[in-house]
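1. Next input, structure requested:
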Amino acid sequence: MLMNSPKNAIGIFDSGFGGLTVFKAIAEKLPNYNYIYLGDNARSPYGDHSFATVYQYTLECVEWLFKQGCSLVILACNTASAKALRNIQQLDLPNKYPNHRVLGVIRPTAEIIGEMSSNKSIGVLGTRGTVKSESYLIEINKFFPDVKVYQQSCPMWVPLIENGEHESDGADYFVKEYLDALLQQSGEIDTILLACTHYPLLVPKIEKYLHPGVELVTQGDIVATSLADYLDRHQEIENILSKDGLQAFFTSGDTDAFDAHASVFLGTALASKPMK
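-> Modelled structure (predicted):
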């Protein structure tokens, strides 16, 4: 364990900055717990990588968080949840880490999003990797077999956000392009899920081009509520988590760049540390 890392913390992982939107919601709902956030910025974005590559990268980061004393890790990344979570849960945890848990963001969202659509028609905006995996089609169908799901990949959105261009006039072109492509698939879509934790930073622009009566859904509060319920139901995990209200942030990339971008996501300054 690195010095000065919070003990017995909840680990929160993302390929970059997007997971900070989930971290913020979790920390606001469960402020007493210790948290370690890890962004794999040196290898971000994950969206266009193969399943094997995303699995390998994600497993390396999860194991790093385990070494920091995190017995519970949240994959606050839709691409990692889609491409790596199942293998980690079914192969790695039982064989190497039977007392550890890794949770994702897809299932908690799929469990409730069907209730938000009056027309039973949901649109999903995500990375190429998330869309190609069809994870949302599969998971939503398990809970709401009568709901139709339409998907649209948005390959330019994460690069725009990671490079601080999400508020620029040029971003409007790509926001409108992908949103129009989704809504053209069905006039019945009344609920749109932002299936990437980066995308909440584009909400003001998305709302400019959203059709009247269409609800936009982000994941932070959903995941936070699901985690609180999980801890209530799994006292064997909850009891070993420390509650000092401490937080630490790590990145595989440049710490100065991480701090500058992270402040946009969190609305406050922070000082990250290098992943070693």
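2. When you work out contacts or count neighbours from here on, use the C-alpha atoms and nothing else.
-> Will do.
3. Show me where the stretch 1-150 of the chain has its strands.
-> 10-14, 35-39, 72-75, 101-103, 121-126, 148-153 (DSSP state E, counting those that start in this stretch).
4. Now tabulate those in CSV and tack on mean neighbour count and distance to residue 54.
-> Below are the strands of the stretch 1-150 of the chain laid out as CSV (neighbours: other CA atoms under 10 Å; distance: least, CA to CA, whole Å):
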stretch, mean neighbour count, distance to residue 54
strand 10-14, 28, 11
strand 35-39, 27, 14
strand 72-75, 24, 12
strand 101-103, 19, 15
strand 121-126, 24, 16
strand 148-153, 20, 17
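5. Those strands: which one's closest to residue 21?
-> strand 10-14 (10.3 Å; CA to CA).
6. Need the residues that contact that closest one.
-> By CA atoms under 8 Å, 6 or more residues apart in numbering, the surrounding residues in contact with strand 10-14 are 19-20, 23, 33-40, 61-62, 65, 70-77, 80, 241.
7. and for comparison, fold this next one:
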Amino acid sequence: MSSAPIGVFDSGYGGLTVLKELVAQLPDYDYLYLGDNARAPYGTRSYDTVYQFTLECVQYLFAQGCQLVILACNTASAKALRTIQQQDLPRIDAQRRVLGVIRPSVEAVGALSQHRAVGVLGTTGTVNSQSYVIEIQKLFPDIHVYQQACPMWVPLVENGQYDSRGADYFVEENIQHLLAQNADIDTVILGCTHYPLLIHKIKQFLPEGVNVVSQGQIVAPSLADYLKRHPQMEQNCSKNGKLHFLTTDDAAIFEQHAAIFFGQSVQARKVHVPSVSVFHTSQD
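-> Got it, this is the predicted structure:
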């Protein structure tokens, strides 16, 4: 297979916080980012809808030549990744790979939590999926997991209010609800890629000494390890240090918001992601 960029997908802008860390830690690789902004948010959509949309975007990135795609989206990782890996990749192309952000985040908490009490802050969709609970129990059955949905955090971030007094109110309220479940929580996973923009407020309202797991900082070294263990895939990833940004919505609007998440200005192109025939649903 010819070399191609690493595909990075998110329903909107949050995945740019993951891409930012990928570029910082693995700068030699090429990356192709796709934000499905026209159909965002995914967090409140059904399993089948998230699966359908995610599969369409993955296949679009495959059509651009990507051999490896990172789902830099918790909702897509929770509701679509397993079905795509197990049922769709064998019929599409068994040599390609799709990875998510939940498993690397889970792997990190084992060494961090001394009290074996871990909190998850996420969207309603991610929390309801129980994906973090399931994955943590698989790897660390002695860890108790406590979740808190934070439905206002993404709107605050996307409307540029992540440093506002209103953000203070909602961040403090949700963290109090989480800690009320168990005061011994010593590690908290930020289960949404938007949340790093709120990290200073999150740390402000968490007790001193609580570990905060931010996904970009976890996913980047995890990807480096994956590529080291899979040299054939590593050879299929082009290395020119180039970045390209695609959106399914207005490019100018994407560029305006993306600069906040990515930390620098970007140039984007609007694309149309065609619907695909789905042979399986996420309920299979």
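8. TM-score for this pair?
-> With the length set by TM-score structural alignment, normalised by the length of structure 1, the two chains reach a TM-score of 0.96; 271 aligned residues with a CA RMSD of 1.2 Å.
9. could you dump the strands of the stretch 1-150 of structure 1 to CSV with distance to residue 193 of structure 1?
-> Below are the strands of the stretch 1-150 of structure 1 laid out as CSV (distance: least, CA to CA, whole Å):
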stretch, distance to residue 193 of structure 1
strand 10-14, 18
strand 35-39, 23
strand 72-75, 18
strand 101-103, 19
strand 121-126, 5
strand 148-153, 10
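10. Tell me which of those strands approaches residue 263 of structure 1 most closely.
-> That would be, of the strands of the stretch 1-150 of structure 1 and by CA to CA, strand 35-39, which comes in at 13.7 Å.
11. Now do the closest one: which range of structure 2 does it align onto?
-> On structure 2, the counterpart of strand 35-39 of structure 1 by TM-score structural alignment is residues 31-35.
12. Pull the distance from that stretch to the chain's centre.
-> How far stretch 31-35 of structure 2 lies from its chain's middle: 13 Å, per CA atoms, centre = their mean, to the nearest Å.
13. on average, how far is it from the matching bit in structure 1?
-> Compared with structure 1 after fitting, stretch 31-35 of structure 2 has a mean deviation of 0.5 Å; criterion: mean CA distance after the TM-score superposition for structure 1.
14. Contacts for that stretch next, please.
-> Stretch 31-35 of structure 2 has contacts (CA under 8 Å, 6+ apart) with 5-13, 19, 57, 61, 241-248.
15. Please tell me how far the equivalent of residue 132 of structure 2 over in structure 1 sits from residue 109 of structure 1.
-> The equivalent of residue 132 of structure 2 in structure 1 is residue 136 (alignment by TM-score structural alignment). Separation of residue 136 of structure 1 from residue 109 of structure 1 (CA to CA, to the nearest Å) stands at 9 Å.
16. Helices of structure 1, residue ranges please.
-> According to DSSP state H, structure 1 carries its helices in the segments 19-29, 51-67, 78-83, 85-87, 93-96, 106-113, 128-133, 135-143, 157-162, 169-183, 203-209, 220-233, 235-238, 255-266.
17. quick one: the shortest one aligns where in structure 2?
-> When you say that, I think you mean helix 85-87 of structure 1. Going by TM-score structural alignment: helix 85-87 of structure 1 matches residues 81-83.
18. Show me which positions of that stretch end up buried.
-> Within stretch 81-83 of structure 2, the residues scored as buried using 16 or more other CA atoms under 10 Å are 81, 82, 83.
19. go on, stretch 230-241 of structure 1?
-> Buried, per 16+ other CA under 10 Å, within stretch 230-241 of structure 1: 237, 238, 241.
20. so what corresponds to the second one in structure 2?
-> When the two structures are superposed using TM-score structural alignment, residue 238 of structure 1 falls opposite residue 234 in structure 2.
21. Would you confirm that that match contacts residue 224?
-> No. Residue 234 of structure 2 is beyond contact range of residue 224, at 9.3 Å (criterion: CA atoms under 8 Å).
22. nearest residue to the match of residue 238 of structure 1 other than its sequence neighbours?
-> Counting by CA to CA, 6 or more residues apart in numbering, residue 227 is the residue found nearest to residue 234 of structure 2 once chain neighbours are left out, at 5.1 Å.
23. swap in residue 67 of structure 2?
-> Nearest to residue 67 of structure 2 is residue 96, by CA to CA, 6+ apart, at 4.9 Å.
24. Trace that neighbour over to structure 1, please.
-> For residue 96 of structure 2, the residue aligned by TM-score structural alignment is residue 100.
25. Spit out the contact partners of the residue in structure 1 that residue 68 of structure 2 lines up against.
-> In structure 1, the residue paired with residue 68 of structure 2 is residue 72, using TM-score structural alignment. Going by CA under 8 Å, 6+ apart, residue 72 of structure 1 touches 9, 10, 11, 100, 101, 102, 103, 237.
26. returning to that earlier point: the match of helix 85-87 of structure 1 against structure 1, how far on average?
-> Stretch 81-83 of structure 2 sits 0.4 Å off on average (mean CA distance after the TM-score superposition for structure 1).
27. hang on, the earlier thing: output the buried residues of stretch 230-241 of structure 1 as CSV; include the columns distance to residue 272 of structure 1.
-> Listed next are those as CSV, based on distance: CA to CA, whole Å:
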residue, distance to residue 272 of structure 1
237, 27
238, 26
241, 22
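28. How far does stretch 221-237 of structure 2 sit from its chain's centre?
-> That offset, for stretch 221-237 of structure 2, works out to 19 Å (CA atoms, centre = their mean).
29. what do you get for stretch 104-121 of structure 1?
-> Centre to centre, stretch against its chain (CA atoms, centre = their mean), the figure for stretch 104-121 of structure 1 is 15 Å.
30. try stretch 77-91 of structure 2
-> Relative to the centre of its chain, stretch 77-91 of structure 2 is centred 16 Å away, using CA atoms, centre = their mean.
31. what's the answer for stretch 46-59 of structure 2, then?
-> That offset, for stretch 46-59 of structure 2, works out to 14 Å (CA atoms, centre = their mean).
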